[in-house]
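Student: Test case, fold it:
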Amino acid sequence: MKDLNRRTFMKCMAAAATTVVVGQNVSSASALNSSIIGRLNSADGAYAEQLAFEITSDFKKSPKNFLSQMSGFRKSDINQITGLLFYGYSYENINDLWVILSDLGETSSDLEVKTLSQSMSKSLMLYVESQKQIILSSHPSFTNKNIGIQPRSSTWKISVVLPTNRNYKGTLEIYSSSGSRVLSCACLGLAAGNGSMSQYKGNTPTGTYDAWLAGPHSNTTSYGPYKYVATTPKSGVAYDSNRSGIWIHGGDPAPTSSKGLPRYPLRPTYGCVRVTNSDQLAIQNVLNNQSQKTGVLEIIERDT
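Tutor: Predicted coordinates:
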């Protein structure tokens, strides 16, 4: 069960998010309490990724205590927590999560913990079975049709063109204020659940954004070791759907077992634009050399 594809699992696990967007201050989930429910349903983009790592970290400290705190949680909330745990463990070894849940399901003296562990273990097993049904649709190689020059503007611009089939990579290009293209690289706009652009934790939403360099983030596993591009939506799906935390960042590559997937070596996110760490460094260097601190990010989707 190591390094499994998250797309189908998150489809099984995902529950609809209906509350307002959480602020950019995602506090530590040192204990499961009533506040975490709102964060489960509203943390979006990079903030959802960070929440997954926080929850995974707390689970590792004491799985039994962690599960005991989930007593009384709704099934939809339990599904979301399971999905976030899966996301966190996917950077290490999914099998470790399954072994822990299976062991508690067999040996725990706490009936609620035992029942919950068994239910979560079954969810993972159902996901494994679903892998046998995965057939990726054929799709032509995606190429950006930009011609390498854009009109002059008052600042730099990042242009991200994503395919409608988000299992495939798109293209990220940076243009200086003079309109010259100064960088081009591959990127991924696929969410862990391959959900709609308009839902929290869904695919990278199209639209225009204010953009600037920030970081680096302390969680280099998920966000990469260099500066990331932070954004604020200004128009389009991102703005209309009240999405937040849509960054451009790096992170650990997908496992080698994913080499056959068209998105390799890029991992899905919770709505951000993923690039390789080497391209993240290149983006950092290019934007550091621009005279303007703030630029424009435009994300569009194009059939190929």
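
Student: Please make it C-alpha for all contacts and neighbour counts, starting now.
Tutor: OK.

Student: wait, what's in contact with Lys61?
Tutor: Applying Cα atoms under 8 Å, 6 or more residues apart in numbering to Lys61 gives no contacts.

Student: Ignore what I typed, I meant Asn288.
Tutor: Listed by Cα under 8 Å, 6+ apart, Asn288 has no contact partners.

Student: before we move on, what about the one 10 residues further on?
Tutor: Neighbouring residues of Glu298 by Cα under 8 Å, 6+ apart: Lys157, Ile158, Ser159, Val160, Thr206, Gly207, Thr208, Tyr209.

Student: do the same with Tyr89
Tutor: Tyr89 touches Thr56, Asp96, Leu97, counting by Cα under 8 Å, 6+ apart.

Student: Can you turn the buried subset of these into a selection I can paste into ChimeraX?
Tutor: The command below creates a ChimeraX selection of those among the contacts of Tyr89 that count as buried (16 or more other Cα atoms under 10 Å):
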select :56,97
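
Student: Which helix or strand contains Ser184?
Tutor: Assigned by DSSP states H and E, Ser184 belongs to strand 181-187.

Student: Longest helix in this protein, please.
Tutor: helix 111-131 (DSSP state H).

Student: which helices and strands does that one pack with?
Tutor: helix 6-13, helix 63-68, helix 94-107 (3 or more Cα pairs under 8 Å, 6 or more residues apart in numbering; DSSP states H and E).

Student: Second chain to compare with the first, below:
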Amino acid sequence: MTGYILQRLALMLATLFAIITLTFFLMHLVPGGPFVSDKMMAPEIQAALNAKFHLDQPVWLQYLTYLKGVASFDLGPSFKYPGMTVNQMILEGLPVTAKVGMLALICVIALGVPMGVLAAVFRNRWPDNLVMVVATIGVAVPSYVIATLALYVFALRLGWVPTFGVDDWRGYFLPVFALSGFWISFIARLARSSLLETLGQDYMITAKAKGLRPGQILIKHGLRNSLIPVVTVLGPVAANLLTGSFVIEQIFALPGIGRHFVLSITNRDYTAIMGITIFYATILMVMIFIVDMLYLVLDPRIKYGRKTR
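Tutor: Presented below is the predicted three-dimensional model:
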């Protein structure tokens, strides 16, 4: 087990190194630069800025310098926000993004899984049909459409929630709803299909023949085994939600990481783009690692680090 964990950590570091390398050189292959704008800048000023941020050095030397900074958890200064580092940008936007994402993840688990179980238990009956209609709508309609419609109805017409920002606790309702809508529907459909497949297995029929109660069969035997595909998907879903949505944060004017990422792309803020990309990739890899560890809880047959004969 220890060997497997060390192997996974080494693989995560290698993957992160590849992401850093690829992102860095792609940024420098894009024509233009962070100090090229519509307003003509004096060559002397542009040269001074390039020298200040070491952009006048060879690309390979910039790359080595950046790797050294990342190794010490320093993602560098922002090219467009004087006096602000990329670390500060992430720490500034992380509380709002993480809070909205955590609330959305709770909604996905608390609503998506029970909806899927309900639909599977009452297959081809009205609860199943109702859940599938709602889930189909949630999957088919883009999140920005849901966000815009909810903003118009609940904020502008009814006035139940603020139109933007999260100064008021009510301001979290619409962003969480828009961010989690698709994933609730997706998890509900996945949980339904997975549980239906599990209920048709021979060991489930045997458990029923032994006279076990339906609730005991469903929870102890059916639900536990059917949750493995759901947990597999929940890793990337959790990373997606916890790192926020660029579109949702823009629509609701949330001061999160997504807003910084959009602005950094617009401004060609190299260090901000690379730093936030590295942050996203790290969160995703950590969540996938946690999912792999959860497999041991859900399925004791899985033994990491042991060779099968």
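
Student: Would you mind reporting the TM-score between them?
Tutor: TM-score of the superposed chains, computed with TM-score structural alignment, normalised by the length of the first structure, equals 0.25; 118 aligned residues with a Cα RMSD of 5.8 Å.

Student: quick one: contacts of the longest helix of the first structure?
Tutor: 1, 8-9, 12, 64, 67-68, 71, 82, 98, 101-102, 104-108.

Student: Okay, helices next: where are they in the first structure?
Tutor: Along the first structure, the segments classed as helices by DSSP H run 6-13, 34-42, 45-61, 63-68, 75-89, 94-107, 111-131, 220-223, 237-240, 277-288.

Student: For Leu183 of the first structure, find the nearest of the ones you listed.
Tutor: Nearest of the helices of the first structure to Leu183 of the first structure, taken as Cα to Cα: helix 277-288 at 7.5 Å.

Student: just the angle between that closest one and strand 181-187, please?
Tutor: Angle between the axes of helix 277-288 of the first structure and strand 181-187 is 150 degrees (criterion: axes from the mean of the first three to the mean of the last three Cα atoms, to 10 degrees).

Student: hang on, Ala281 of the second structure packs against Leu16?
Tutor: Yes: Ala281 of the second structure lies in contact with Leu16 (Cα atoms under 8 Å); the separation is 7.2 Å.

Student: just to revisit the earlier point, with the contacts of Glu298 of the first structure in mind, which one is nearest to Pro233 of the first structure?
Tutor: Nearest to Pro233 of the first structure among those, counting by Cα to Cα, is Tyr209 at 4.3 Å.

Student: Burial check on the closest one, number of neighbours?
Tutor: 23 (other Cα atoms under 10 Å).

Student: Isn't it up against Thr294?
Tutor: No: applying Cα under 8 Å as the test, Tyr209 of the first structure and Thr294 come out as separate, 10.4 Å apart.

Student: In TSV: the helices and strands packed on helix 111-131 of the first structure, plus distance to Glu173 of the first structure.
Tutor: As requested, these are exported to TSV (distance: least, Cα to Cα, whole Å):
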stretch	distance to Glu173 of the first structure
helix 6-13	26
helix 63-68	43
helix 94-107	34
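
Student: Identify whichever of these lies nearest to Ile283 of the first structure.
Tutor: Nearest to Ile283 of the first structure, of all those, is helix 6-13, at 27.1 Å by Cα to Cα.

Student: what sits against Ile174 of the first structure?
Tutor: Ile174 of the first structure makes contact with Trp156, Lys157, Ile158, Ser159, Arg181, Val182, Leu183, Ser184, according to Cα under 8 Å, 6+ apart.

Student: Would you list the buried entries among the contacts of helix 111-131 of the first structure?
Tutor: Buried subset of the contacts of helix 111-131 of the first structure (neighbour count, 16+ other Cα under 10 Å): Thr8, Phe9, Cys12, Lys64, Leu67, Ser68, Thr82, Trp98, Leu101, Ser102, Leu104, Gly105.

Student: With distance to Leu126 of the first structure as added columns, please give those residues in TSV.
Tutor: Output for these, formatted as TSV (distance: Cα to Cα, whole Å):
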residue	distance to Leu126 of the first structure
Thr8	10
Phe9	9
Cys12	9
Lys64	22
Leu67	20
Ser68	23
Thr82	13
Trp98	12
Leu101	14
Ser102	14
Leu104	18
Gly105	16
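
Student: Among the residues you listed, pick out the one closest to Ala46 of the first structure, please.
Tutor: Distance to Ala46 of the first structure across those (Cα to Cα) is lowest for Thr82, with 18.1 Å.

Student: my guess is the closest one contacts Met13, does it?
Tutor: Yes: under the criterion of Cα under 8 Å, Thr82 of the first structure makes contact with Met13 at 7.2 Å.

Student: Now name the helix or strand holding Val297 of the second structure.
Tutor: In this assignment (DSSP H and E), Val297 of the second structure forms part of helix 270-298.

Student: and if you look at Ile184 of the second structure?
Tutor: Following DSSP H and E, one finds Ile184 of the second structure within helix 173-199.

Student: any idea how far Phe279 of the second structure is from Asn225 of the second structure?
Tutor: Here Asn225 of the second structure is placed at a distance of 33 Å from Phe279 of the second structure (Cα to Cα, to the nearest Å).

Student: Could you do Lys68 of the second structure as well?
Tutor: Here the criterion is Cα to Cα. By it, Lys68 of the second structure lies 16 Å from Phe279 of the second structure.
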